[in-house]
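Quick one, structure for this:
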Amino acid sequence: MTKAQEQAAQAIQKPQAQPAGHSGKGARIVVVGGGVAGLEVATALGKLKSDCIDTVTLVDSDSAHVWKPMLHTIAAGTRDLAQQQTTYLAQATDAHFAYQPGEMCGLDRSRREVLLAPIQAPDGREIVPSRRLPYDKLVIAVGSGANDFGTPGVAEHCFMIDSRRKADAFNQEIRLRMVQCMTSGEQLQVAIVGAGATGVELAAELVQLAESATAYGALGVAAKFRIVLIEAGPRVLPSFPEEISEATRLRLEALGVSVIVSGRVKTATAQGFELANGELISASLRVWAAGVKAPEFLTQLGLETTRSNQLLVNDEMQTSDPAIYALGDCASYTLPGQESPLPPTAQVAHQQARYLIETLPHLLERPGAKPVGFAYRDFGALVSLAQYDAYGSLGKFGLFNGGVIRGRLAMLSHIMLYRSHQARLYGFWRGGLLWLIDLMNSRLRPSIRLD
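Next up, the predicted model:
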């Protein structure tokens, strides 16, 4: 348990003060999950001055938030975790919502209470017992993790980087392995399964890490990383246009990354990955970045779910229980006339959060009103290859018709996505100051994490 979590746990034992600006007569809103969607909803509704909202409470098992599309940079150590994370306690104070540390483990829908599991210290001591948190409106935004599809050995032998803690754990391990390489002269072999945006971007960041480490004298001239990227499908970045997929593959290979396509992993071992064709990909560090799956407990709430554990929602982001909403990666919504649900991306999560921020207060003020349904706009997709290159596909609306951008324009567009997220959390001016601080630190501090 972190120091921030211990402080929050102690605060649970004391009476919780009403957030400033609330009347005590409106609805109790509980948001479970402090990712892109959950934190934006809690921040916006917490700041809202409205008699229809009594309290806004954010629940998360972690103590801080990191923008999910940035996790691969935290894992590689090319970004400083301490600088890029948003601590929930501090954000709750600034945005006038309450923060409750804990992990949702169940739901009592008849009493409208969220069930929270006990909080335990690393040595097994119970710090906070199980609790029940009452709600009038519940927003579930618990995100998703990688999906191992039942592949043997993945849970035992692979790292995943789908959360702040997991990304930091991988970074700690890779820095230990770098020390081994520095003293033994052996090559560090890293294999990544899954050539979606996460796998591709992580591979590029590891190339940058290796080059920077060599420049600092950490690995020596000859001890470069050996990075292998394995994709079960016929091409990398399968959700992107083929033009971008091919350009990305060629760029990665030019950077020294070995790209294997149509390589289905049969099993993971301590030595590497065995493919379905019998080939063994040796790797001392193994990362699983394939597939998307929502948390298992969502299937036990009595709500409709998909095979990937996602909660089915209507065009108002409501689950099969009208008092419960679901947003982001843990929600499954299919646009009218479409066959496939919206992809689990930060873009979708943000648009769903914005819809609920605008809609929920009006519904609380006018019970029974029928709001306009959620409308999604595809702004395209971006992938960044560290400092080397970036590619983007433009959305199909207005003047855009699915064009392709690359290079500095795509890099700037990728940066602006993150800075826009910061501005929504902190406000325009404070978000701008954070950007300035990052620019200054990039000139003054080491380019990779060396501690």
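
drop to CA atoms for contacts and neighbour counts, all remaining ones
Will do.

Just the buried residues of stretch 119-134, please?
119, 128, 131, 133-134 (16 or more other C-alpha atoms under 10 Å).

go on, stretch 44-59?
44-48, 50-59.

just stretch 298-315 next, same as before
Those would be 298-299, 304-305, 308-315, for stretch 298-315 by 16+ other C-alpha under 10 Å.

In these, find the pair that's most separated.
Largest separation among those by C-alpha to C-alpha: T299 and D315, giving 20.7 Å.

hang on, isn't T359 packed against P371?
Yes: under the criterion of C-alpha atoms under 8 Å, T359 is in contact with P371, at a separation of 7.0 Å.

And the two? Which one has more around it.
Per other C-alpha atoms under 10 Å, whichever of T359 and P371 has more neighbours is T359, with 17 against 12.

In terms of secondary structure, what does the helix or strand harbouring the more buried one contact?
Assigned by DSSP states H and E, T359 belongs to helix 346-365. If contacts are counted by 3 or more C-alpha pairs under 8 Å, 6 or more residues apart in numbering; DSSP states H and E, helix 346-365 sits against helix 36-47.

and the buried residues of stretch 44-59, which two are the farthest apart?
D51 and V59 (22.5 Å).

number of nearby residues for R251?
By other C-alpha under 10 Å, 17 other residues sit near R251.

ok so R419 is a helix residue?
Yes: counting by DSSP: H, G, I helix; E, B strand; the rest coil, R419 is part of a helix.

Now do the contacts for it.
Listed by C-alpha atoms under 8 Å, 6 or more residues apart in numbering, the contact partners of R419 are 431-432, 435.

same thing but 10 Å
413, 425, 428, 431-432, 434-435 (C-alpha atoms under 10 Å, 6 or more residues apart in numbering).

With F149 instead?
290-293.

on that earlier part again, shared neighbours of T359 and P371, anything?
By C-alpha under 10 Å, 6+ apart, the residues touching both T359 and P371 are E316.

for the stretch 301-450 of the chain, what spans make up the strands?
Under the criterion DSSP state E, counting those that start in this stretch, the stretch 301-450 of the chain contains strands at 311-312, 324-326, 331-332, 380-385, 389-394, 404-406.

Give me whichever of those strands is most buried.
strand 331-332 (a mean of 28; mean count of other C-alpha atoms under 10 Å).

Can you give the distance of that one from its chain's centre?
How far strand 331-332 lies from its chain's middle: 15 Å, per C-alpha atoms, centre = their mean, to the nearest Å.

Counting by contacts, list what it packs against.
Under the contact definition 3 or more C-alpha pairs under 10 Å, 6 or more residues apart in numbering; DSSP states H and E, strand 331-332 sits against strand 311-312.

And the contacts of the strand it packs on?
Residues from elsewhere that reach strand 311-312 (C-alpha under 10 Å, 6+ apart): 140, 294, 298-299, 301, 303-306, 317-320, 325-327, 329-334, 341.

want to put them side by side, so please do this one too:
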Amino acid sequence: MRTSTSPAPHRVVIVGGGAGGLELAAQLGRRFGPQAITLVDARPMHIWKPSLHEAAAGTLDIQQEGLTYLVLAQLNRFSFVLGGLTSVDREARKITVSAVVSPDGEEVVPERVIAYDTLVMAVGSTSNFFGTQGAEAHAVTLDTVEQAERFRLLMLKAMYQLNERRDRDEQAKLNLVIVGAGATGVELAVELYEAGHVVSAYGLRNFKPSRDMVITIIEGGPRILGALPEKISEAAYNRLSQVGVRVETNCRVAEVRPGSVLTGDGREFPADLCMWAAGIKGQPVLDALDLPQNRIGQLEVDARLHTSDPHILALGDCASAPWRDGRSVPARAQAAHQQADYLGKLLGARIRGQAEPQTGYVYEDHGSLVSLGQDAGVGSLMGKLTGRGLFVSGTLARLMYMSLHLMHHKAILGIGRTATLALARLLMKRTQSRVKLH
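All right, here's what the predicted structure looks like:
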């Protein structure tokens, strides 16, 4: 008696569970199942990276915000492997994933080797210090959940210590320096200002943010939010000025020291805490692929998001994809979302054994939104439709900014679960402080 066997499925392995990687895994998993789709990430929980500045300020609780990859895998029918990528054997088409170790050093899950037919790199980016002396050693970055939590605890500790010092020195200040005036730096500055006022209401009677906290943003370019339209930059600058944030433009940081930041023109800014948000580069793990990279370590991909190895694709911040006028697609969440949709169609055809679409990915700039606190925002929308873009500000812009997060949740949870989650978080806020205090 002869038995028929179905062919083995085309194995797609996605490394990196950020916005783009997770949305791609969810999209493909629902269509092709866990035998075909595997997601690999070094962390057990997913956090939407644009919200890390809120976690750093304490206005967002990571433990409540995070979504567990294992639960998402079950809901969306993909396989999940916990561990960091350590090596890639391109000839054998296999990757090695690191062992999972408990906090006390015990190996929980051993190192694993995973075979792939198509490997998709979606590992995101990391901070670029541009060789600035002392920056890596003395500045805090905002690339991961752990770094956001570290900054929050350091900030909370500094506030309490200053509260005690005010009894002895009425002139004592808490000095915060943010290097880089992109979206992360600007959003963090306003969030810290608002968080400071909330914390002062919880037992810190001597701490008055408007008097005791000095926030300075240092930007090397001529204006803040340099990649966005000037009208957005101007509105954001006015908001920063309104809350007392000091902005220094055309100012290059030469060195970061314990307790201060030195600039190229010889000035020194006191810094109890220094946050580095001045640029990105590719993750060091990309070096394991031995594939062409651009000058900041991103993988070079063509219009179809292929690297020079046809079995390896890349999307999001780790990829340098062609755009226009010799520029690359900007590292934005909307680009990762669009690329995930594009690769969903391309890989869908590949898994089915059909001809892949030959049209390349084209980045569509739908505008930009910047959060300027809980009740304010600023941005431009529909740039492609109107030519110049529709300027929005205030509460409307803030609500639209929040909707971007909900759209991401919709892509991985569906409409029903997203609505339930949003309602649950709204109700929880009524019983909790605005800032995480522990």
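
which of the buried residues of stretch 44-59 of the first structure lies closest to L176 of the first structure?
Nearest to L176 of the first structure out of those is V59 (C-alpha to C-alpha; 33.1 Å).

In the first structure, which residues correspond to stretch 289-302 of the second structure?
Mapped onto the first structure using TM-score structural alignment, stretch 289-302 of the second structure spans residues 301-314.

and R150 of the second structure, helix, strand or coil?
R150 of the second structure - assigned by three-state DSSP - is helix.

could you measure E304 of the first structure against P322 of the first structure, distance?
Taking C-alpha to C-alpha, to the nearest Å as the measure, E304 of the first structure falls 12 Å from P322 of the first structure.

Find the residues that touch each one of those two.
V313.

rewinding a little: and K68 of the first structure, which of the strands of the stretch 301-450 of the first structure is closest to it?
That would be strand 380-385 among the strands of the stretch 301-450 of the first structure, by C-alpha to C-alpha, at 13.4 Å.

for that closest one, packing partners?
Strand 380-385 of the first structure packs on helix 197-215, helix 242-254, strand 389-394, strand 404-406, helix 408-426, going by 3+ C-alpha pairs under 10 Å, 6+ apart.

so which of the ones you listed comes closest to H65 of the first structure?
Of all those, helix 408-426 sits nearest to H65 of the first structure, with 10.9 Å by C-alpha to C-alpha.

In the second structure, what stretch matches that closest one?
Using TM-score structural alignment, helix 408-426 of the first structure pairs with 395-413 in the second structure.

mean deviation of the matching stretch from the first structure?
If you overlay the two and look at stretch 395-413 of the second structure, the average distance to its match in the first structure is 0.9 Å (mean C-alpha distance after the TM-score superposition for the first structure).

returning to what we had before: got CSV for the strands of the stretch 301-450 of the first structure, with distance to V228 of the first structure too?
Shown next, in CSV, are those (distance: least, C-alpha to C-alpha, whole Å):
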stretch, distance to V228 of the first structure
strand 311-312, 34
strand 324-326, 36
strand 331-332, 32
strand 380-385, 15
strand 389-394, 19
strand 404-406, 24
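
what's the closest of these to A276 of the first structure?
strand 380-385 (28.5 Å).

so where do the helices sit in the stretch 101-250 of the second structure?
Assignment of helices within the stretch 101-250 of the second structure using DSSP state H, counting those that start in this stretch yields the ranges 135-138, 145-165, 183-199, 209-212, 230-242.

so how far is the first one off the chain centroid?
Okay, so that is helix 135-138 of the second structure. For helix 135-138 of the second structure - counting by C-alpha atoms, centre = their mean - the centre lies 20 Å from the chain centre.

Show me what counts as buried in it.
135-136, 138.

coming back round to it: deepest in the core, which of the helices of the stretch 101-250 of the second structure is it.
Per stretch, and counting mean count of other C-alpha under 10 Å, the top mean among those goes to helix 183-199, which has a mean of 23.

what range in the first structure matches it?
The aligned range for helix 183-199 of the second structure is 197-213, by TM-score structural alignment.

Check the buried residues of stretch 44-59 of the first structure against A353 of the first structure and report the nearest one.
Among the buried residues of stretch 44-59 of the first structure, and counting by C-alpha to C-alpha, the member closest to A353 of the first structure is A44, at 9.6 Å.

any idea how far the closest one lies from D94 of the first structure?
In terms of C-alpha to C-alpha, A44 of the first structure sits 11 Å off from D94 of the first structure.

again with A232 of the first structure
According to C-alpha to C-alpha, A232 of the first structure and D94 of the first structure sit 45 Å apart.

quick one: which of those two has more around it?
A232 (18 against 14).

The more buried one corresponds to which position in the second structure?
Checking TM-score structural alignment: A232 of the first structure goes with G220.

distance of its match from P258 of the second structure?
21 Å.

And G131 of the second structure? What does it align with in the first structure?
In the first structure, G131 of the second structure lands on G150 (TM-score structural alignment).

so what's that match up against?
T267.

Next one: it from E156 of the first structure, what distance?
From G150 of the first structure to E156 of the first structure the distance is 12 Å (C-alpha to C-alpha).

Give the aligned equivalent of R165 of the second structure in the first structure.
In the first structure, R165 of the second structure lands on S184 (TM-score structural alignment).

distance of the closest residue to P152 of the first structure other than its chain neighbours from G150 of the first structure?
Leaving out its chain neighbours, the residue that sits closest to P152 of the first structure by C-alpha to C-alpha, 6 or more residues apart in numbering is T267, at 5.0 Å. Distance of T267 of the first structure to G150 of the first structure, given as C-alpha to C-alpha: 10 Å.

R235 of the first structure too?
For R235 of the first structure relative to G150 of the first structure (C-alpha to C-alpha), the value is 22 Å.

same deal with S130 of the first structure?
30 Å.

what's the average distance of the match of helix 183-199 of the second structure to the second structure?
With mean C-alpha distance after the TM-score superposition for the first structure, stretch 197-213 of the first structure averages 0.5 Å from its match.

Translate V362 of the second structure into the numbering of the first structure.
In the first structure, V362 of the second structure lines up with A375, judged by TM-score structural alignment.

Just to confirm, what residue in the second structure is aligned with I281 of the first structure?
Match for I281 of the first structure (TM-score structural alignment): F269.

So its match sits against L176, correct?
Yes: the pair F269 of the second structure / L176 is scored as a contact, 9.2 Å apart, by C-alpha atoms under 10 Å.

list residues touching both of the two?
With C-alpha under 10 Å, 6+ apart as the test, F269 of the second structure and L176 both reach 216, 259-260.

Just those residues: which are in strands?
Among the shared contacts of F269 and L176 of the second structure, DSSP state E puts 216, 260 in strands.
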